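Novice: coordinates only, sequence not included:
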């Protein structure tokens, strides 16, 4: 950790330079990622005592810890400017005036010192108190000069088990706040706190219910500044066992995320209402500089996982030969698919994966996303190491899930609905279709390869390293299908592949958890919005859902193929492709996601923009975070965004059919 003198810190603040480090003359850590009119303080987070004071102390470390505010520094770590007290409040209390800050004689009926502190000992501690407030004053002065009005969130925590009445999770103290002037901001903050959700805890935010905010930080601010609002806020210690000090990580993580959102939303409101910045968004009140810890973990994760390509190792290498054998004796022959060897040591991979220091990420939403990625990659490696084995279908269910009742009912509804005819247009062989797709890629300025292959199950597919669209050389294509593939494969899958390569965060090349569901849903939505959707196309998606369900029930290639031909009405060749898709690897359940993903993307697109889902291999569960990261300039808005924004489908019957489906 970098250490600075008070003079150095004051100089950096005067020049408006970002920095972070420990104040060498005081127990104070300051972080300024970006100069914004919002400050968060955790002045009672510290636990350190000078050695000479430890010898004089009557209280054990555990007893001191009980009365301090542990984890409040972690709770504010995602904010752009933070001030943290790293010394114990028992040495000097930053929330008391300097002359009173070292006069702890007793704490909650317990004697603090074996004998009174000497004048010299008190002077050393008071000098630290003085330096903290000189630094604080310089910071607030700088921010007021830059922005006008400034907001400070003064965060504390409190023990509640000794209180014999109901107390709130959050308490805002307003005794020293000019409520005629600042009441709307106080109410806004209270409203945001009330929206926080914590596991198994009923959250409430009250004003002056247990503390009234009579501390010195706000008093000092009011005495020196007229344009800064301090919000003294106490958190009930629901995130830990206050008696033992044991932390509850799940509650703490949710608390961090909830407070990040509450701070930024309130700060943005403060800017709009008081600083007259009418277009300020919550994301504008967060740093635009990417955390170094995020970049380090992102790079390490990408190096480790970039070769983990599910389809490469799940697609059979002998598909053409097995297809011929199957049709020679379909009722007697069970395809014996073979697969590429996996060049990954699963144990070594997982060892490195789970050692990544995710906890170093201070932004709670990003920490959660990277934690999700790590867990999903662990499941993906389990999936790949079981290819061709009995356990593959179990691992596929863990990774991709199975179709639920809604998905199955939607599939049956589509197949049982009266056929809506499509004008297919001209027929193309694979080579001609490939040329049409290549021409469109060039028009969209997509630097990628478009080529033929006889070894893929799908009719066309995109791979990312290097960017390539591969077309099945055995397939023939109608004009409308070529247009669908252009929208689907190039307009979404290739676009997100190329957009991901431009991003500072490399995990967007790998794929976020839930990426298949989202990316396939977007790709099918693009087909619809371009005006090339057809009932037959929806039926293909429906057949995939039912094929997955049949595979899970029957576990017999011939029975599933026979079901698709005899009961669903597929052509034998098409039924073989669909059956092979769901039986590859030993039982691949991915295909049920296409239809449900499409329906959710369609529904969501009517209420908000989905543009930022194209920044890479993203997932809809992180859409709010992606929007925020684009606004903060952590991510680059998608360069390739060629999907139509309006629904160009002019077939009322087809529109009615789609609207009748349940998302």
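Specialist: Ah, there it is. All of these numbers come straight from a predicted model, not from anything done at the bench.

Novice: from now on I want contacts and neighbour counts done on CA atoms only, so please keep to that.
Specialist: Will do.

Novice: just the terminal-to-terminal distance for stretch 484-499.
Specialist: 21 Å (Cα to Cα, to the nearest Å).

Novice: which parts of the stretch 1-150 of the chain are helices?
Specialist: Taking DSSP state H, counting those that start in this stretch to define them, one finds helices in the stretch 1-150 of the chain at 6-15, 51-56, 61-67, 72-75, 119-147.

Novice: could you do the stretch 501-650 of the chain as well?
Specialist: Along the stretch 501-650 of the chain, counting by DSSP H, counting those that start in this stretch, helices occupy 507-510, 515-529, 535-554, 557-563, 572-583, 593-605, 623-631.

Novice: dump these into JSON lines; add distance to residue 173 and mean neighbour count as well.
Specialist: Formatted as JSON lines, the helices of the stretch 501-650 of the chain follow (distance: least, Cα to Cα, whole Å; neighbours: other Cα atoms under 10 Å):
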{"stretch": "helix 507-510", "distance to residue 173": "42", "mean neighbour count": "24"}
{"stretch": "helix 515-529", "distance to residue 173": "44", "mean neighbour count": "25"}
{"stretch": "helix 535-554", "distance to residue 173": "56", "mean neighbour count": "21"}
{"stretch": "helix 557-563", "distance to residue 173": "66", "mean neighbour count": "21"}
{"stretch": "helix 572-583", "distance to residue 173": "60", "mean neighbour count": "21"}
{"stretch": "helix 593-605", "distance to residue 173": "40", "mean neighbour count": "21"}
{"stretch": "helix 623-631", "distance to residue 173": "30", "mean neighbour count": "18"}
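
Novice: use this one as the comparison:
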């Protein structure tokens, strides 16, 4: 769409061969990534009715460049004379295809100008926006202004001005010489220190993300007016493919994540012997736990971790996800290196958080209201309806086989281990079963739904996404993952009073540990106040005090409550099966899915097909208290 008073220039009939090749790629729906001198590039993820443009003019390391490069379709060149023939050729092909084409010219003001001196803290910063007179461009400019004016950027509030296009020589020249609808955005370089020019990294990251998102809203508004695409949300205009830099970083991060097994590193190998010694000491002496030698060189892995480069991702969303994971892996490495020291507790608190007062109240409420149903949990060995490790392994093989028949890449391995306390755990693609395992037969299917139907399923679904991050887990994923796993036990019809009491007791025991109570004190609390048997109380306390005091076990109930709240407000379950994600990443997963970067889950949990599954899910959506999950 162009202004009626302007004559559309005729593109040259012949282009350089490299440009002809690019146009052929666009016509045949192929991606384009062409590098130019001085760091320039034309990138077209897929044909779209717009192009973001940044004219570098010899300047380096500008946020404006990163904003332009975050888009699915962008051009970065050194000067306007280099840009014009590319814009005319590419824009002409895209306009012919979509019936409309928009340029977004992105640049920065030379300085961060003081707009007002009466701001309460830090002064606002300027964002300038101009557009050609075309109705669609005007609408896009308004959407950009509205999107950029959403709030503060690290204590600096944007002050959006509309300026005359002719006041900016670069924007005016692009508009006049291409005759395409154009929106120009200029912003103050608030991410640079005024005197030294040093960069504020966090401020820069926020600024790039905010203006990039506002640019997507501008493109969506243009598309809406011109009807050039069918669109559900502006985020669907983001990238549908990641660049090689993301793949390289993903592999490097996964190598670090795979270099150690966090839970095995902090799980005792002498639980049975420690229990016997604790019992012989009449439960008055702190148990001595032994651990596997660390098989990872922590400092070497940290060096690898922080050598991973994120600066060429060209995608603010993925950049943020990998930075978060880098910080989490750093914390996990610090935690295992501090095993059996006083620092271990504090690293664990930083990783998993404290026990919040509402969570503690919820756990206490469960224990109080189920006190009359308390079963000390110590008589399972004498119960004829008890399954041992071999029976559990057989049931696990059958369940894994069912998933494998639906999805051949679901290739989980089962290991029977002598060095684990009673129970099961998942490590990567392996299901580890302790040879000491004894459990009620009625609980086997529910527990396998937890370990296989959630932990292993999200590992293999995450593996199918093309980025290993989604199988190893986004930062903070464990809380929601364990909430889903506990919920799966309810969906499979296996949530019992004893199981819910155990999950609640983990919270109060964790709170006691974080407050400084010793193992013996927490053990006594579990036995005397909450009526757990000696063996059950010991194993529960062992999980809490392993490694020197691990705050992890509070996440089961926290994650369950978070999930129940999500379902009550109409939240969907399916995005959680795509990989290992947290509730805070739910919107991000939806965006990446809309962009086509993520696939739908290749396999869904079998417990969703349980005869009562839909009725139970409906109850959860209507509002469910954990106590209502108990299957009588």
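Specialist: Sure thing, it's come through. All of these numbers come straight from a predicted model, not from anything done at the bench.

Novice: overall similarity of the pair, as a TM-score.
Specialist: After superposition, the two chains reach a TM-score (TM-score structural alignment, normalised by the length of structure 2) of 0.84; 587 aligned residues with a Cα RMSD of 3.3 Å.

Novice: returning to what we had before: for residue 282 of structure 1, find the nearest of the helices of the stretch 1-150 of structure 1.
Specialist: Residue 282 of structure 1 sits nearest to helix 119-147 of all the helices of the stretch 1-150 of structure 1, at 16.3 Å, using Cα to Cα.

Novice: most packed of the helices of the stretch 1-150 of structure 1?
Specialist: Of those, the one with the most neighbours on average (mean count of other Cα atoms under 10 Å) is helix 72-75, at a mean of 22.

Novice: and residue 235 of structure 2, what does it touch?
Specialist: Residues in contact with residue 235 of structure 2 (Cα atoms under 8 Å, 6 or more residues apart in numbering) are 213, 216, 591, 594, 595.

Novice: what lines up with residue 360 of structure 1 in structure 2?
Specialist: In structure 2, the residue matched to residue 360 of structure 1 (TM-score structural alignment) is residue 312.

Novice: just checking, its match is part of a helix?
Specialist: No. Checked against DSSP: H, G, I helix; E, B strand; the rest coil, residue 312 of structure 2 lies outside a helix; its state is coil.

Novice: would you mind measuring from it to residue 79 of structure 2?
Specialist: Applying Cα to Cα to residue 312 of structure 2 and residue 79 of structure 2 gives a distance of 22 Å.

Novice: and if you look at residue 296 of structure 2?
Specialist: According to Cα to Cα, residue 296 of structure 2 and residue 79 of structure 2 sit 50 Å apart.

Novice: so residue 256 of structure 2 is in contact with residue 303, correct?
Specialist: No. At 9.8 Å, residue 256 of structure 2 does not count as touching residue 303 under the criterion of Cα atoms under 8 Å.

Novice: between the two, who's got more neighbours?
Specialist: Taking other Cα atoms under 10 Å, residue 256 of structure 2 and residue 303 do not tie; residue 256 has more neighbours (21 against 12).

Novice: just tell me what that one corresponds to in structure 1.
Specialist: Per TM-score structural alignment, residue 256 of structure 2 is aligned with residue 304.

Novice: quick one, what contacts that match?
Specialist: 349, 352, 353.

Novice: which of the three states applies to residue 431 of structure 2?
Specialist: Applying three-state DSSP: residue 431 of structure 2 is strand.

Novice: counterpart of it over in structure 1?
Specialist: By TM-score structural alignment, residue 431 of structure 2 lines up with residue 468.

Novice: just give the number of residues close to its match.
Specialist: 18.

Novice: give me the aligned partner of residue 525 of structure 2 over in structure 1.
Specialist: Aligned by TM-score structural alignment, residue 525 of structure 2 pairs with residue 563 of structure 1.

Novice: can you give me how far stretch 126-135 of structure 2 is from the chain middle?
Specialist: Its chain's C-alpha centre and that of stretch 126-135 of structure 2 lie 35 Å apart, by Cα atoms, centre = their mean, to the nearest Å.

Novice: all strands of structure 2, in order?
Specialist: Taking DSSP state E, the strands of structure 2 run over residues 32-35, 41-44, 50-55, 73-77, 102-108, 125-131, 158-162, 182-187, 386-388, 413-417, 424-427, 430-434, 438-440.

Novice: residue range for the fifth one in structure 1?
Specialist: Think strand 102-108 of structure 2. Going by TM-score structural alignment: strand 102-108 of structure 2 matches residues 151-157.

Novice: could you do stretch 537-557 of structure 2 as well?
Specialist: By TM-score structural alignment, stretch 537-557 of structure 2 lines up with residues 575-595 in structure 1.

Novice: endpoint to endpoint, the matching stretch covers what distance?
Specialist: 18 Å.

Novice: contacting residues for the nearest residue to residue 158 of structure 2 once chain neighbours are set aside?
Specialist: Among residues not flanking residue 158 of structure 2 along the chain, residue 125 sits closest, at 5.0 Å (Cα to Cα, 6 or more residues apart in numbering). Neighbouring residues of residue 125 of structure 2 by Cα under 8 Å, 6+ apart: 112, 113, 114, 115, 156, 157, 158, 159, 187, 188, 190.

Novice: fine by me, thanks again.
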